[in-house]
Structures are given as C-alpha cells and as structure tokens.
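S.K.: what's the 3D shape of this:
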Amino acid sequence: MTHQSILTFRPSRLSAALALAAALAAAPVAAQSSAPTDNATINLIRLLVEQGVLKKDQADALVKQAVAEAAQVQTAASAGGALAQPGDVRVPYIPETVRDQIRDEVRTDVMAQAKAENWAQPNTFPDWVSRITVEGDVRVRGESRGFNSGNSNEVIDFAKLNAKGPYDVNTNTSDDGFPPILNTRQDRRNLARIRARLGVRADISDKWTAGIRLATGSDDSPVSTTQTLGGGMGKKDIWLDQAYITYRPANWATLTGGRIGNPFDSTDLLYSGDLNFDGAAAIFKHPLPGRDVTVFGTLGAFATEYANSPWTSSEYAEGKSENKWLLGGQLGAEWKIDAKNSLRGAVAYYHFDNIAGKRSSPCSPWAGDEACDTDWSRPAFMQKGNTLFLLRDIMPNPADPAKTVLRQFVGLASEFNLLDLNLRWDARVMDGMGLRLSGNYVRNLAYKESKMWSRSAGQIVTNLNNDDQIESGPNAWMLHAALGNGFDLREKGDWQVFAGYKYIQPDAMPDGYNDSTFHLGGTNARGYYLGGSYAFDKNVYGALRWSSSKEIYGAPMSIDVVQLEVNARF
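M.R.: A predicted model of the protein is given here:
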C-alpha cells in the first residue's frame, strides 16, 4: 500500500483559504475600504467573497480581527524594541478561531475518507470487499451401477436417437444400423466422479444483488453437474451454472431473473437438486402477526426452449417461433407447533406450455426436404420413461413405397400440467434427535390417453402392451424419513440416516428434469433408497447411498446404484 493510498484527503476550499488568509495576517493590514489595497490579506478575503467561498459578514469579521491582531503584534514589537534583522524568519500568527475551524474540517474530511476506504481500522478491507461473498462446494464420489442379468437388452435410447437423428425406422431401407440401445446388462463399477461449484454473490445495495456460479459437468445436462473422471487425464469442462440479478422491493419479497436456482419448495422426485431455471421468479415469505406461522409462495415463468419451425427448400425464411415455457405457481406455510415440532406444506401447479410433440404435415425427406414442419417439437432434453411417438408424417415414395426412407424424430405424446403437493414434519425425539418425515405427490392433470392417440396419429412407439394399448399413468409419489442428531450436517460429529421409496408412472411428469441417480433418471420407475451421512469436521461430511429400482410397465429393467462420497462446503 502506497503512502498516497494510506492518507489522501482533500480539505475543503474554505479550510485552505482560511489557512492562507491566516498566514498572511501577520503582514501589515490596512483599514477596510472598498477601494483596492496593497494588503494581500484583504485582497484575498475580498476574492473569496467574490468566489462565493465566504459570505460578506464573515469576511468583514475576519478583516476586523486581522487588523486588531496585526496592531497587537506591532505594539508588542515596539515595546520590546526588537527590530527585524537580516536573515530573521518571521512566523505568521494564526488566530485561534481559524485553527479550530481548520482542525475540525480536516478531521471531518479524513474520517469520511477513512470510513469509505476502511483504512482507519486494523484488519479491515475496502467497502466493496465486504459486499462480495464467495461460496462453493467440492464433492468426490465413487459410484457403481449394477444391472440385473434378466433385463431386456432391446431398450432403445430415444434421447440419443433424437440427438443424432433423424433415424430411418424402415427396416427395409435403413443403412443406419441398429438404433442406439441403452445399456441394461453390463455393470459399471467404481466410477470416479467429481462435482465442483464456485459462486460469487455481490450485494450491490440494500435492494440489489447479483450472482454468478460456475460448475463442472460431463455435458450440458440440466440435471447433473457431476463429471466422470478419466478420459486420458484430459482437463474437465466448466459450465455457467447460474447468473442472476435479484431485487428486494420489501423485506418479505424478492424478484429474481436470469439463470437461477430452483425457486420452488420441491423434492428430487420432480426436480433434480442440480436443476437451475432460465427465467424469472417472484418469491415472498412473510410471518403472520401474532402467530407461529410463516406463509411463502412463488410465481415463475421459465423458458425451456426457443425453437423455430424448420426451414425447407420450399421456403425463403425461417419458420415461426415455437417457444416452450414452464409457468409455475406455489403457495405454502410453515407452522412452528411448539419447541419440538414444526409442519411445512406447499401446493404448486406447473404448466409446461408447448411441450407435447406435434405430428407434422405430409413431407418427403427422401425427395430432398431438409426437414418436416414439426421437427422443432422434439424435446430439447430427455432421460427415459415418457410415452413417445414418431413426429414426421412421411409420404411414401410412389416409385417403391415399401422402400421409402423413413427418417424420424420422436416427441412427447402427453401434455403436462402438474399438481405438486409437499408435506414435511420435523420433530425432536429421543433426547433431542431430529426426526424428519416428508411426502411428495405429483399428478399430471393433462394426462388423457385418447388425446395421446389423436395427437400421435397412432404412431406411438413406447409404453405399449402386447395388445398395443398404452401402459402408462399420471401419478408419482415418494416417502422419505431421516433421523439424526440434527436436521443438517454442519458441525463436526453431526450424523444422519435416511430411507425412502419412490413410485413414478411414465407420464406423471416430463422425464427430463428429475433426479439422475434413482433408476439413472426419468420415469416409469419404482423402488427404494437408503443411506447415511457423517460430518468429519465443520462443513465436511461423508455419505453412503444405495438405491434399487425397477420398471413399473414394459420390458424388465432393474438398476442398483451405490454412491460413496465426501463433500466439502465453503
């Protein structure tokens, strides 16, 4: 730190002028007159009046005082008989009132600067540093995935088919080979995986906050920031995980826009813990006066995809915008029943706008059409489980209908309007141990098999039984129980054990957004999970988790996942 940064204050113009005037006060002072004078003090004071630094009555008082004090100096010199000799240094006399004023103004300026720059106190930092918060976490995990030998080995990976497609579904013409197939039988043992997240939050003012967070990830999946190690020791990817601005119009309300953390009270049955939302949310939380009840709620609008109708050779401009949105609202309350018990519940409604696939107009990709007009309606991201259908209505080649190339994408057969109910009870039991019981129920209110058939024009390719009837459903639920010496793992020695059960019918929710660990993501799954956690130190804890799941309908697919990990937060 330089000397200039340690002490760089600027006294006011009044202080500087008064100091100069006082320094000149020892010179002979003429009587006040409106005419020009050779006395530098009076000329300077008059100049300060003209510049607006001094008021006239202040100037008159200063001149009067300077005249009087100069006369006193001259009288004292005459009485002492001392005469100035060559080489003598004359020390000007500064009046007491001027010294006091200079001291006060300098003190004010210095303290103001010291407060702004925080150098007046030891072990402090500039103000902008105190408004920045850095936070993050690192997780090191060992993971094993076990598949039952009796699983079907003919489960098509439709997410990969869409990503690499279109795929020719005509077995008479296809030169694409077999469609992409999910691994359902070959175990994946001892996968070394990491997750690292680093966020910076700045409190711009009392009402405004901005934040950015970076995270790892093997790809741009919205439901996982976990990175699998290996890959020839190559460097790992970093993604922009969050970027947002928050405004607080009141103590009980916030408005946040950008790429934000999940603003809803939910579980990983519906939304993965790593999922972030692209859009805006208004969140409120307010305790009821005189009661041990706090109400909360959220309204949000989030873009899930910006899509355009495809351009074809018969068109000269891009197609119309076909945007997809998630619109959600939630209302809940938390009741502090007593010192040992609390109850929290919430109800939410989520409308996924424009998410269902659309059957195309008749098109002929085999004849040179670059695309069909509803290719945009295929999901931007899928896991597995939803009922799917072929999007393209491809016209047969009249020269040889049986050998018409049928390159296809798939889309979602159902619409999704979700009712989401959450309930949680926290209690202190058995000498203060924390017991948490929670439940979550989701129902797709838009689920209608008749509309799925009409929307798909009968071209459904998943979730069909032997009679070619849809095997699906609109319901999902989970139960969770946890017991520990507290409800969080913050301090050294904290511990917790937990267990739960999940049941997710194929079209209870979009399969792209929930937990990517249970059944390795998606819907059409049921099973249990259990595990435990222990804090080795403050903000450092280990966890062991095991989940075992199988399909609800369709071909056999049982999956066990074991995860052993260490987490560090800062």
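S.K.: Every contact and neighbour count from this point should use C-alpha atoms.
M.R.: Noted.
S.K.: can you give me how far whatever helix or strand Phe498 lives in is from the chain middle?
M.R.: Applying DSSP states H and E as the criterion places Phe498 in strand 495-504. In this view, strand 495-504 has its centroid 26 Å away from the chain centroid, taken as CA atoms, centre = their mean, to the nearest Å.
S.K.: go on, stretch 482-497?
M.R.: The answer for stretch 482-497 is 26 Å, by CA atoms, centre = their mean.
S.K.: Endpoints of that stretch, how far apart?
M.R.: Taking CA to CA, to the nearest Å, the first and last residues of stretch 482-497 lie 6 Å apart.
S.K.: Mind listing what's buried along it?
M.R.: Under the neighbour-count criterion of 16 or more other CA atoms under 10 Å, stretch 482-497 has 482-487, 489-491, 494-497 buried.
S.K.: What's the local residue count around Ser414?
M.R.: 29 (other CA atoms under 10 Å).
S.K.: What residues does it make contact with?
M.R.: Ala356, Gly357, Thr387, Ala446, Tyr447, Lys448, Glu449, Lys451, Met452, Asp507 (CA atoms under 8 Å, 6 or more residues apart in numbering).
S.K.: Those residues in helices, which ones?
M.R.: Among the contacts of Ser414, the ones falling in helices (DSSP state H) are Glu449, Lys451, Met452.
S.K.: Next up, the contacts around the first one.
M.R.: Taking CA under 8 Å, 6+ apart as the criterion, Glu449 is in contact with Ser414, Ile470.
S.K.: got it, and the last one?
M.R.: With contacts defined as CA under 8 Å, 6+ apart, the neighbours of Met452 are Ala413, Ser414.
S.K.: So which elements touch the lengthiest helix in the chain?
M.R.: Longest helix of the chain, by residue count under DSSP H: helix 56-80. Packing contacts for helix 56-80, counted by 3 or more CA pairs under 8 Å, 6 or more residues apart in numbering; DSSP states H and E, involve helix 40-50.
S.K.: Mind listing what's buried along the helix it packs on?
M.R.: Ala40, Thr41, Ile42, Leu44, Ile45, Arg46, Leu48, Val49.
S.K.: which one of those residues is nearest Ile212?
M.R.: Leu48 (52.3 Å; CA to CA).
S.K.: now, the most widely separated pair of the buried residues of stretch 482-497?
M.R.: Ala482 and Glu491 (17.5 Å).
S.K.: ok, how many other residues are close to Asn354?
M.R.: 17.
S.K.: After the helix or strand Thr304 falls within, which helix or strand is next? Please name it.
M.R.: Per DSSP H and E, Thr304 falls inside strand 293-305. Where DSSP H and E defines the elements, the next helix or strand beyond strand 293-305 is strand 324-336.
S.K.: now the other sequence, so there's something to compare against:
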Amino acid sequence: MTRSILCGTIALVLASATALAADSEDARLKKLEAAVSQLQQENATLKTELQSQGASTSSTDFANSAAAKIKMSDSVTQVRLYGEGRLRYFMNEGTAAGLDSGDSAQRERLRYRLRLGADIQLQDNWMLGVVLETSTSPRSANVTLGENPTFAKATVSSTSVVGGVTTTNGTFINGATIKGGKIVTSNGTVVTGVATSKSSVVSNVNFGDALFVGRAFLQNQPTDWLTLRGGKLPNPFVSTRMTWDPDINPEGFSEQIKFTLGGGSHGPSGKESKEVEVPQPGITVDLFANFGQFIYNDVAFENTFNPDPFSTAPDSHDRWMFEYQIGTKVNFTKDNYFQIAPSFYHYTGGGNSASSGPFNGDNAIVILDNKANTSLITFNQTGVNDLAVIDIPVEFGWKMWNTRFSVFGDYAQNLDAASRATNAGHPNTRQGQAWQLGASIGQTKKKGDWELRGWYQHSEQFALDPNLIDDDIFDGRLNMQGYFLQGTYMLTDGVSVILQYCHGSRIDTNLGTGGTGGALGTAPGFPLQSMNLVYIDLNLKF
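M.R.: Model (predicted):
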C-alpha cells in the first residue's frame, strides 16, 4: 500500500507540472493548490495507518515481554537498579610503639562485599533511595571469608559466667561479713561452704552473610536548583578520604543548592561531577551550597522517670553534627575544570559517654597529666568534644594527549584543637592540622581504561573526627603521615582490577595513634609506630 501511495503521489506531481507549463498563472496556481491538498490528505492517511500498525506491534511485543510481568504503582515514573560485587585480598602489617616498641604483627584476609541499590522515581520529583549491603560496620561492607567456621552464614559465641552463689545449705547469700576469721551471712549463719551456679551470656555475634540497610532516604527536588533529602543518606558534601570515609552514609537531613552560570552545563558539581558529562561550548561556572544536619548520637530518653522519689534523673540531649559548604566549579571546557569547596562542621553537646566524653587518643599505658584528670583513665578513642573543623578540598583537572590528568589536595584545621589536646592530657601541644596532596592520570569508564592515583597525607592527633576518617588509610588512625598509591585497570565495562598500597608512620612520638583501628586486632588506643596496608580487588559494578 505504501508503494501505491508513493507512485500516485509522484504521478500527481508530474501531471501538475505538465499542466502548469500550459495553463495561465491563475489556473496553474489553482491546480497546484489542489495537488498539494490531495497530497496532504494521502500523507495523513498513510501516517495514521503506519501509527496503527506500529502501536499494535509494540503493544503485542510489550505484552509478551518480561517487563510486562513486573507490576508497579502508577505513581512510579522510573526505577534505576545498580549494585556492586567485590573480592578482596587484604594484608595489614604494623610495628608497635610504646612499651611494645619493636614488636610487630601481620594479618592476611580474603574478603567480599555486596551492595544492591535502587532509586525509585515518583511523580512531582519525589524519590526513594535504598541500598542493601553486607556487614554492620559503618565504614565497610566487607565480610571475611572463613570468619565463620565450616561455611556458616552466622555464628553466636557465648561465655560462661557465675550466675549465683549459695551456701551449702541452700541459703542464697545476700550479704556477708568476716567475724573471728569466719564468713558470716547477714542472718548470722556461719558459712561452712559455698556452691556456684553458672550461666552463659552472648559474647559475640557474627552476622556473616546477612544483608543490612546501608542507605534509605527520601528525596524531593521542588526546583531544578534545590535538592532535599532525609533519612540514612549519601554524603552530600564534596570531600576527600582524609576527612570522610566514602562508605559512611550519615543519618539526618541535607539540602543541596546549585546554579550554573555561562554557556552550558558540564554535569552536576559535587562527588558525581566527573561521572556525568554533557559537552557544551563555552566556560560555565557552577555555584553550589551543601548543608547537613546529622543525628550523631541518639540518647534514647531526653527525660526519664525518676528512679525513686528522693532523686532527680538528669535530662539528656542528642548529639548532632552540623556542616555547611559553599563552593564553585569552573568548567573551562568539558575536560578542563577547577573546583574548590570550603566547608565547616561542628557538634552540639549531648550524646552518650563514648561520643561526649573527652577524646584521649592514647592507650592505657599513658601517664596522667599533672592535673590528675581521672576522666582520662577511660582512654576515649571516639569522643568528638572540641571539634570545630574548617575543611578545604581543591581539585584541578585537564585533558592532554588524549589522557585525563588531575591534581588535588585538602587542608583541614580544628579551631578548637588546643582545648581538645588539653582535655586529652596534653596541654603543651596542639596537633590540630591535616593536609593531603596528590595527583592522578587516566580514567576508568570502559574496557581497557586505566588510572594511576596517589597522594601524601598528614593527619595530626586532634585535627579530625576519628569516627569519619577512612579506615582503609592508616587503619583509621590519627597522628599518622604517609602515602597512598592506587592503580586501576578496566577488564571490561564495569569490571576492574584495583591494586592499593598505603604506608604510614607516627608523627609525634609523645602521643598515641588515636582512632578505632582494629585491622591488626589491637585494642582501641594501641599505639603503632608504622604500618603497611595492601589491597588487591576484583570489582564489578552495574
């Protein structure tokens, strides 16, 4: 039918051209108008028939497809699924400081991690973001192979404890004194013998292959320049691994604002700025501001019932972390850019003793300062007292010889470092700065791509939050300096091999190496003089 319509159209045009050559101007115009009108009608008829045939075929194909079997709410406009699977060889070795100076330890592990995520877009610019991942650690989704014996998915360890003590005649002891060299109970009975009963308590639970909610948040974008989020959400700030572990998803609220000035957009500013690129001519300037209000530590009850009528239970308050960031990214071309994003973060009072108590950073061998501050005997490694940190990450990237290059750095200073050091029992030091300087060459987007990346890092004892720093660098410890090297090669699209090496050594030998640590099985606060970390990853992302 299509062929007949086209042949008729051609014949009609030829006939009109012949008539136009012989007739007068008016007659030719009338015949031309009639020919055009007939052609338009035939084209409209053809278009209707083709659309009907296409719709019928498309409807049939979709009805028989696998996608037609998935039922979703009418409010869902789009669903994006993504995930990651990784196998890792990990080796960690360290040399002790302090009284164990010269002693060393080494640990090797095979590990895996799994992440499955979904971004569910709804009408009116609402979105639900969810990520499920292995491990309960906030700074890692890794699970050690063989950690649970005989391939168990989870294990529970228990420890025997004394559940009760009774006398040989069966009387339960609720009090006793020594009289004349003999044990006498509170009712005056002389104890001639005792018996104990044992109970067991759970000492450790290893969840093994269980999946946990690593991210769950609601998002709304009321305008194209404002994004609002709430829940357990991705880190909204431009940051480096010196200050923020990329595995950490803070809990609370965030607001992100962005305006683009100039001839076009090269993609969103921030952490994903290099992942999405839309080539446009001319220089553009992205102006952005990010704000976060994170619940750092919930105390459960702000006000509780008094335990007895003669006492008053003290009120308590949650601890919050607040961060503010204002930055800019100048896109000279789609490949050349400069970005700077200063931020400031601090904490409110409150929280439990672990987060609100004074950070120490030393271990149990430390000698108390001359003020004999007895609170130091807790040797707190996680306290966030006296932290008011200015952080300034900077990056400059360009393309040359068809290869991507970048130089980057970060500088942070705790404005309250002197008070933090004094409360830790070290009034004669400050140790409040941290900095990083590095470079990269190459990119990793498709099969055959490669990248080399490295930096030098210096993190002083009282400069940063020990709970947020990347534990893949210096084992998550402060008062350390050294370098980190990484090489990546793309085996195919989405599959890469990554080799990483980190070396660090203690900065101030009079201080511990504060932080959670743990890769070498040490107790919190155990001081290290130096360490080496090696990672070999096979990584798959989709």
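S.K.: Now compute the TM-score of the two chains, please.
M.R.: Between these two chains, after superposing, the TM-score reads 0.63 (TM-score structural alignment, normalised by the length of the second structure); 380 aligned residues with a CA RMSD of 3.7 Å.
S.K.: Tell me the buried residues in the longest helix of the first structure?
M.R.: Quick answer for helix 56-80 of the first structure (16+ other CA under 10 Å): Ala59, Asp60, Leu62, Val63, Ala66, Val67, Glu69, Ala70.
S.K.: Tell me the residues of the second structure aligned with it.
M.R.: Using TM-score structural alignment, helix 56-80 of the first structure lines up with nothing in the second structure.
S.K.: That helix: how far from the chain's middle?
M.R.: 70 Å.
S.K.: for the helix or strand just after that helix, packing partners?
M.R.: Once helix 56-80 of the first structure ends, the next helix or strand along the chain (criterion: DSSP H and E) is helix 96-117. When contacts are defined as 3+ CA pairs under 8 Å, 6+ apart, helix 96-117 of the first structure sits against helix 13-23.
S.K.: which part of the second structure lines up with the helix it packs on?
M.R.: By TM-score structural alignment, helix 13-23 of the first structure lines up with nothing in the second structure.
S.K.: now the angle from that helix to helix 96-117?
M.R.: 150 degrees (axes from the mean of the first three to the mean of the last three CA atoms, to 10 degrees).
S.K.: Show me what helix 13-23 of the first structure is packed against.
M.R.: Against helix 13-23 of the first structure (3+ CA pairs under 8 Å, 6+ apart) you get helix 40-50, helix 96-117.
S.K.: I'd like those laid out as CSV, including distance to Gly542 of the first structure.
M.R.: Shown next, in CSV, are these (distance: least, CA to CA, whole Å):
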stretch, distance to Gly542 of the first structure
helix 40-50, 73
helix 96-117, 42
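S.K.: Nearest spatial neighbour of Phe396 of the second structure, chain-adjacent residues omitted?
M.R.: Phe338 (4.4 Å; CA to CA, 6 or more residues apart in numbering).
S.K.: Pretty sure that neighbour sits against Asn331.
M.R.: Yes - contact criterion CA atoms under 8 Å: Phe338 of the second structure and Asn331 qualify, at 6.7 Å.
S.K.: Give me the more crowded residue out of those two.
M.R.: Asn331 (23 against 18).
S.K.: Aligned to the more buried one, what sits in the first structure?
M.R.: Using TM-score structural alignment, Asn331 of the second structure pairs with Lys336 in the first structure.
S.K.: does that match really touch Val293, like I thought?
M.R.: Yes - assessed by CA under 8 Å, Lys336 of the first structure is found in contact with Val293 at 6.3 Å.
S.K.: equivalent range in the first structure for stretch 167-182 of the second structure?
M.R.: Using TM-score structural alignment, stretch 167-182 of the second structure pairs with nothing in the first structure.
S.K.: what's the answer for stretch 451-460 of the second structure, then?
M.R.: Taking TM-score structural alignment, stretch 451-460 of the second structure hits residues 496-505 over in the first structure.
S.K.: ok, now stretch 240-257 of the second structure?
M.R.: Counting by TM-score structural alignment, stretch 240-257 of the second structure corresponds to residues 267-284.
S.K.: and that stretch, how far out from the chain's middle?
M.R.: 9 Å.
S.K.: Give me the buried positions along that stretch.
M.R.: So, applying 16+ other CA under 10 Å, buried residues of stretch 267-284 of the first structure: 267-284.
S.K.: what does stretch 223-230 of the second structure give?
M.R.: Leu226, Thr227, Leu228, Arg229, Gly230.
S.K.: cool, and stretch 3-19 of the second structure?
M.R.: Buried, per 16+ other CA under 10 Å, within stretch 3-19 of the second structure: Thr9, Leu12, Val13, Ser16.
S.K.: since we're on Asn297 of the second structure, how many residues are nearby?
M.R.: 18.
S.K.: so what corresponds to it in the first structure?
M.R.: Using TM-score structural alignment, Asn297 of the second structure pairs with Glu305 in the first structure.
S.K.: quick one, what contacts that match?
M.R.: Asn323, Lys324, Trp325, Ala380.
S.K.: Show me which residues of the strand ranked longest in the second structure are buried.
M.R.: Criterion DSSP state E: the longest strand present in the second structure is strand 76-96. Residues 84-96 are the ones in strand 76-96 of the second structure that count as buried (16+ other CA under 10 Å).
S.K.: Output the contacting helices and strands for that strand.
M.R.: Strand 76-96 of the second structure packs on strand 104-122, strand 528-541, going by 3+ CA pairs under 8 Å, 6+ apart.
S.K.: In the stretch 101-250 of the second structure, what residue spans correspond to strands?
M.R.: 104-122, 126-134, 143-144, 155-167, 176-179, 182-185, 194-206, 211-223, 226-232 (DSSP state E, counting those that start in this stretch).
S.K.: Could you find the closest non-adjacent residue to Leu540 of the second structure?
M.R.: Val495 (4.4 Å).
S.K.: Tell me the counterpart of that neighbour in the first structure.
M.R.: Per TM-score structural alignment, Val495 of the second structure is aligned with Val540.
S.K.: residues in contact with its match?
M.R.: Here Val540 of the first structure is in contact with Arg490, Lys492, Val566, Asn567, Ala568, Arg569 (CA under 8 Å, 6+ apart).
S.K.: out of the helices and strands packed on strand 76-96 of the second structure, deepest packed?
M.R.: strand 528-541 (a mean of 20; mean count of other CA atoms under 10 Å).
S.K.: Could you tell me the angle between that one and strand 104-122?
M.R.: Going by the same axes, to 10 degrees, strand 528-541 of the second structure makes 40 degrees with strand 104-122.
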